[in-house]
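Enquirer: Okay, structure incoming, though there's no sequence with it:
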């Protein structure tokens, strides 16, 4: 690796978010019929590829049925990708993480100090924390308050992202924030 330790640290700090980042793909209200057609086409292609006899040594494509199925899969995937949004999320430092946890405490069951069952296995409000975590950790694209409101919703207004999508994206942030990097050296 080139450069001094100071240069390497400066490069890391200058990276997007100044820490570990990861792309997260979200789906913005795709047509589930299109998703079904895509999944069927992929399954058909896999079946055709596994059933087909090996192509001649001078052929790169295989049979014409496989070629047509590949084109169909590519076309359907392009249509699906029109419904996607890729966010780049970053790891939070300990202070940022703790501030968010403190701002989104677990709900309490009525007339008791016990955690509400929805939050019992967390140290935070399972409804509000993932949304706040995703907002705090997104470095690209730059989204304004209106964008976030349309994505996540607000009281009385549905967002376009489902709760599981928000949880998965927030899980990616939590993974970056709390990860251990274990790269084998062999």
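Expert: Ah, there it is. No experiment lies behind these values; they were computed from the predicted model shown.

Enquirer: From here on, just use CA atoms for contacts and neighbour counts.
Expert: Fine.

Enquirer: Which residue ranges of the protein form strands?
Expert: Taking DSSP state E as the test, the strands found in the chain are 21-27, 84-90, 138-140.

Enquirer: Columns distance to residue 34 and mean neighbour count on top of the ones you listed, output as a markdown table?
Expert: A markdown table is the format used below for the strands of the chain (distance: least, CA to CA, whole Å; neighbours: other CA atoms under 10 Å):
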| stretch | distance to residue 34 | mean neighbour count |
| --- | --- | --- |
| strand 21-27 | 13 | 17 |
| strand 84-90 | 13 | 19 |
| strand 138-140 | 27 | 18 |
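
Enquirer: here's the one I want to compare it with:
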């Protein structure tokens, strides 16, 4: 016989982790070196007498950069909000209206995306614990330190934690034999 009270007592909200590299300039340099490495390997393959020198130096530089990127990456641990807190947050950021119409950017999510999404990320972040000034630098309109892709990964993860279906996995074998279906949540994109 199943003890439903015991199961519910152990219930937890979903969590996710999103790595954020604070040195996107290093990532761009690593990608540039990766392109150079591809070209060097092609040259080496075309003329075996050239093998080694340039390729080895590029690999060494890329490894040094990789270590710097890892050292400047912060792992954000995010957790879904309790239902009441989610509703309070959404109510605090109603869609913008002009002449009786909802702003086009706010239609998809039903909230003011300019104010709601930063508040959602901050409210959903369990770790790291950040000072108000750091949050302002990360999420503020004037002091954004996050690139667009990093920002989207953070807010989409928070959104999905709160609104995506929680599907019970039945078997790993089923995952191996069925085609991928994506996240299934269909997180909306604010219009550009």
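Expert: Perfect, thanks for sending it. None of these values were measured; they are calculated from a predicted model.

Enquirer: How close are the two chains, by TM-score?
Expert: With the length set by TM-score structural alignment, normalised by the length of the first structure, the two chains reach a TM-score of 0.68; 162 aligned residues with a CA RMSD of 3.3 Å.

Enquirer: between the strands of the first structure, which gets nearest to residue 146 of the first structure?
Expert: strand 138-140 (15.0 Å; CA to CA).

Enquirer: Which parts of the second structure are helices?
Expert: For the second structure, the helices defined by DSSP state H occupy 4-9, 24-46, 53-71, 83-92, 104-107, 113-124, 132-139, 148-163, 172-177.

Enquirer: Reformat the ones you listed into JSON lines and put distance to residue 15 of the second structure next to each item.
Expert: Listed next are those as JSON lines, based on distance: least, CA to CA, whole Å:
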{"stretch": "helix 4-9", "distance to residue 15 of the second structure": "17"}
{"stretch": "helix 24-46", "distance to residue 15 of the second structure": "25"}
{"stretch": "helix 53-71", "distance to residue 15 of the second structure": "22"}
{"stretch": "helix 83-92", "distance to residue 15 of the second structure": "15"}
{"stretch": "helix 104-107", "distance to residue 15 of the second structure": "26"}
{"stretch": "helix 113-124", "distance to residue 15 of the second structure": "9"}
{"stretch": "helix 132-139", "distance to residue 15 of the second structure": "20"}
{"stretch": "helix 148-163", "distance to residue 15 of the second structure": "7"}
{"stretch": "helix 172-177", "distance to residue 15 of the second structure": "21"}
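
Enquirer: Deepest-packed of those helices, please.
Expert: helix 113-124 (a mean of 20; mean count of other CA atoms under 10 Å).

Enquirer: That helix aligns to what range in the first structure?
Expert: Counting by TM-score structural alignment, helix 113-124 of the second structure pairs with residues 126-137 of the first structure.

Enquirer: Give me the residues contacting that stretch.
Expert: With contact meaning CA atoms under 8 Å, 6 or more residues apart in numbering, stretch 126-137 of the first structure is reached by 89-92, 100-101, 104, 106, 118-119, 148, 152, 166-167, 169-171, 173.

Enquirer: please redo it, this time with the cut-off set to 6 Å
Expert: 89-90, 104, 119, 167, 170 (CA atoms under 6 Å, 6 or more residues apart in numbering).

Enquirer: swap in stretch 126-140 of the second structure?
Expert: So stretch 126-140 of the second structure is contacted by 76-78, 118, 143-145 (CA under 6 Å, 6+ apart).
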